[in-house]
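In: sequence first, then the predicted structure, then my questions.
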Amino acid sequence: MTDQAQQLRAQLLNALTAGGSLRTDEWKAAAGTVARHDFLRGGFFRQAGGSAWEPVLQDDPGWLEACYQDESLVTQIAGTILPQDVRGQILREPTSSSTLPSLVLRMLEDLQVEPGMHVLEIGTGTGYSTAVLAARLGENLVTSVEYDADVAGRAETALREQGIHPALVTGDGLLGHADGGPYDRIIATCGIKTVPAAWIEQTRPGGLILVTIGGWLHASELARLTVREDGTTSGPLLGGQVSFMLARPQSPPALGLLPDLEAGTERQTDIGADVLNDWTLRFIAQFAAPNAQRLTLSRNGHTEDVLIDVVSGSWAAIYEDSGRWIARQDGPDLLWDAVEEQFGRWHAAGKPAPEKATVTVTSQGQTLAW
């Protein structure tokens, strides 16, 4: 590694320590052995205004300095497009990235590992976090699963070139990797909608699962769950509005043809659609309507916020009329009734912050309580 890269890495880690993102000497030492730029030699995309992205390649001015900024760097667009594939700009959605180092290191510290523990990482990505894990624990105690075969191949190349040889698996991370278990810790570097049963089954009783729980209303929180002997798991949210791309198998399905929004039953509601503009309240609402997606429409002189559950066919449209909020619903599940009930429990608990909440996962589902 060049003197400039070493200096940039040291500056980054010192800044993260001063800012409180990096709190322990053990993880600072581990991160100090890993060169982030070696996992970004294929370049990355930077935002070029609006939803446009433009490539930054290894030979471009500022590439190395950007690798050591505390920023997430997009490495793949639309599932297949890499920085070297693009000239100019592209208007598509990111599908893979190198997470900002402060979040990587915060999560590794929150994982509460001890020497000798076996860790399963869900989402290898560029391989940077995998390398830091291996530097702390030893490569023989780290297993990492990546869904995208091309992403997995690039990560393996970067790791092997640095002499790092953890167990790397290409496959659906939601299934874990039973052959390598049981694990003392599981950490997910992708967002998930529901905690997979396989992760619980593959974690030793007393072990921890660190995962960002999100959903199709686009709000998420980091949770640290303890696995019990009875096959259930629960634990606190850790706060901070942590956000990752959802695991691809849990991405929202296409809405398709909209339902007849003139149908259904109307009633007045004490909770308006404006609650869905707040990150924490959207997160809470997702536990009441876990399969709902949101869209905003202008209809009949009103702006309607519409929740649609394409799994059940249920929907709810909420709009304001003469200072009153109205909910119109149809389908087997009354979505806004469920949201109101969830908010009622939250209000009764004193409207606590997310880190006062506990997530519990059983065979009957996933719940949020205060």
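Out: Everything's here; your move. Numbers count the residues shown, from 1 in each chain.
In: drop to CA atoms for contacts and neighbour counts, all remaining ones
Out: Will do.
In: show residues contacting stretch 325-336.
Out: Applying C-alpha atoms under 8 Å, 6 or more residues apart in numbering, the set of residues contacting stretch 325-336 from outside is 263-273, 288-289, 307, 312-320.
In: can you give me the strands for the stretch 251-370 of the chain?
Out: Taking DSSP state E, counting those that start in this stretch as the test, the strands found in the stretch 251-370 of the chain are 265-269, 292-299, 302-309, 315-321, 324-330, 358-362, 365-369.
In: quick one: work out the angle between the third one and strand 315-321.
Out: Here the directions of strand 302-309 and strand 315-321 differ by 160 degrees (axes from the mean of the first three to the mean of the last three C-alpha atoms, to 10 degrees).
In: put this next to the first one:
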Amino acid sequence: MTDAGPGAFRTGAAERAAMRGLLDALRGALAGPLAPEWERAFWAVPRHRFLPERVWVDDDLTACTRGAAPDHWLRAAYANGPVVTQVNDGIDDGIDDGRDPGDGERRASSSASAPSIVFRMLRLLAVEDGHRVLEIGTGTGWNAGLLAHRLGSERVTSVELDPRLSAQAARRLRRAGLEPRIVTGDGASGYAPGAPYDRVVATCSVRRVPRAWLEQTRPGGVILTPWESPWFRFGLLRLTVRDDGSASGRFSPHSAFMLIRNQRTDLRIYRDVVEDDQLPERSATELCPWAVAGDDPAARFAIGLRLPDIWRAWHDNPDVHGVASRLWLATTDTTSWAAVDWDGRTDQRLTVWQYGPRRLWDEVEATYRWWLRAGSPGPERFGLTVTPDGRQTPWLHTQAGVLTTGALTTGADETGR
């Protein structure tokens, strides 16, 4: 991947017009104007200066180069949406010679986040003059540039696993007159030489908060990270570190980031889980699978938080007589799996297949019923406490107080009634 050429770093009339359009969109998306210090950073650190010559756009990840399609490229740069800046971890991704990846499939592996998410996270981060910030996931360098403009380069450290992305970001930042410390390394390990930090912010999602982040944040400091489970990629987690080294805080909705690389689970049902000689148990359910794995983000978030080692996959029109759609479930250790079959005609009674030491559909159904009894809470009602040794306990804040979610319980405490 090459940096955009010198022409990409000018801010001419077209770029200024695009920036004004994005600023208007941000006011609407954030329900108000940017804080003055962030608006100054927005103009001083233009987003287009931090995008590569080639990006990938639309759902099919079509390559778009600035030289061949400058208007399309600039629209992507200043749309209020993410821009994919690397595919397939930069390995055999067709960057240099235009070829498709070896398996014919492009998978986004790095991107410039949607600007509204960037500035919403900066608002939640609540940096103050004099703060020292550790960023996990340098990516293009734009977020590090905004922070460096706000706080001063010497107060910002950013860690990037991919050495090529790290080098490119450092060059772009220098061209913009900014020189935060850019470290090539595993973001899960943080950067101990610069600790303690007042703020730690991740631009990739996690399923478990790395212990190093807690250890490198001062008491009273804040860790802000996108969150996901194998069930659902959704949410932001804002933790405050305590004097004893633990941290606790709440979730907020509406974000989806790529998972930190050392927590990825690349699992496939037929390659890794289901074997021909396995004999599952058959049962039935009246719970529609779309209720737990459909369009309700609050339900999906709650299930993923309560059952953090279960993932799912839809299989439409499987080659199975009488089955129009199938929802697969499996544990991340691949020891248990389940399938729920819909015949395409009725939602009253669906066939369930379950195999392994756990009955996964039973667990999902019980969790969903618990969530309904609790009043169908959204992500903002949930929180997480992390101990110094890394143990994570999710909790639900109800009218009656805080209810930990480690066990499926019933009763008045769940709803506050």
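Out: Structure received. Here the structure is a predicted model, which means the values were calculated and not measured.
In: superposing both, give me the TM-score.
Out: Laid over one another, the chains give 0.90 as their TM-score (TM-score structural alignment, normalised by the length of structure 1), with 367 aligned residues with a C-alpha RMSD of 2.5 Å.
In: onto which residues of structure 1 does stretch 130-150 of structure 2 map?
Out: Counting by TM-score structural alignment, stretch 130-150 of structure 2 lines up with residues 116-136 of structure 1.
In: cool, and stretch 195-208 of structure 2?
Out: The aligned range for stretch 195-208 of structure 2 is 181-194, by TM-score structural alignment.
In: sorry, back to before: out of the strands of the stretch 251-370 of structure 1, the one nearest G88 of structure 1 is which?
Out: When the strands of the stretch 251-370 of structure 1 are compared by C-alpha to C-alpha, strand 292-299 sits nearest G88 of structure 1, at 31.1 Å.
In: next, the buried residues of that closest one.
Out: Buried residues in strand 292-299 of structure 1, counted by 16 or more other C-alpha atoms under 10 Å: 292-294.
In: next: stretch 128-138 of structure 2.
Out: Across stretch 128-138 of structure 2, burial judged by 16+ other C-alpha under 10 Å covers 132-138.
In: could you dump those residues to CSV with distance to P394 of structure 2 and secondary structure?
Out: Formatted as CSV, the buried residues of stretch 128-138 of structure 2 follow (distance: C-alpha to C-alpha, whole Å; DSSP: H, G, I helix; E, B strand; the rest coil):
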residue, distance to P394 of structure 2, secondary structure
R132, 28, coil
V133, 26, strand
L134, 25, strand
E135, 24, strand
I136, 23, strand
G137, 25, coil
T138, 28, coil
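In: going by distance to E154 of structure 2, which of those residues wins?
Out: Closest approach to E154 of structure 2 among those (C-alpha to C-alpha): R132, at 8.4 Å.
In: what secondary structure does the equivalent of R16 of structure 2 over in structure 1 sit in?
Out: Matched to structure 1 by TM-score structural alignment, R16 of structure 2 sits across from Q6. When classified by DSSP: H, G, I helix; E, B strand; the rest coil, Q6 of structure 1 comes out as helix.
In: roughly how far does Q6 of structure 1 sit from E65 of structure 1?
Out: Distance of Q6 of structure 1 to E65 of structure 1, given as C-alpha to C-alpha, to the nearest Å: 11 Å.
In: of these two, which one has the most company?
Out: Shown here are Q6 of structure 1 and E65; by other C-alpha atoms under 10 Å, Q6 has more neighbours (16 against 13).
In: could you pull out the helices for the stretch 51-200 of structure 1?
Out: Using DSSP state H, counting those that start in this stretch, the helices of the stretch 51-200 of structure 1 run over residues 63-67, 101-110, 128-137, 149-161, 197-201.
In: element containing F234 of structure 2, please.
Out: F234 of structure 2 is located in strand 233-241, with elements delineated by DSSP states H and E.
In: against which helices or strands is that strand packed?
Out: Where contact means 3 or more C-alpha pairs under 8 Å, 6 or more residues apart in numbering; DSSP states H and E, strand 233-241 of structure 2 is packed against strand 217-228, strand 247-252.
In: got a markdown table for the ones you listed, with mean neighbour count and distance to Q263 of structure 2 too?
Out: Listed next are these as a markdown table, based on neighbours: other C-alpha atoms under 10 Å; distance: least, C-alpha to C-alpha, whole Å:
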| stretch | mean neighbour count | distance to Q263 of structure 2 |
| --- | --- | --- |
| strand 217-228 | 24 | 11 |
| strand 247-252 | 21 | 20 |
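In: need those in JSON lines with distance to R174 of structure 2, can you?
Out: JSON lines is the format used below for those (distance: least, C-alpha to C-alpha, whole Å):
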{"stretch": "strand 217-228", "distance to R174 of structure 2": "26"}
{"stretch": "strand 247-252", "distance to R174 of structure 2": "34"}
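In: F234 of structure 2 is nearest to which of the ones you listed?
Out: Closest to F234 of structure 2 of those is strand 217-228 (C-alpha to C-alpha; 5.4 Å).
In: read off where the closest one ends up in structure 1.
Out: Mapped onto structure 1 using TM-score structural alignment, strand 217-228 of structure 2 covers residues 203-214.
In: run through who's touching that stretch.
Out: For stretch 203-214 of structure 1, contacts defined as C-alpha under 8 Å, 6+ apart pick out 107, 110-111, 181-195, 199-200, 220-229, 242-244, 246, 283, 286.
In: that concludes my questions; thank you for your assistance.
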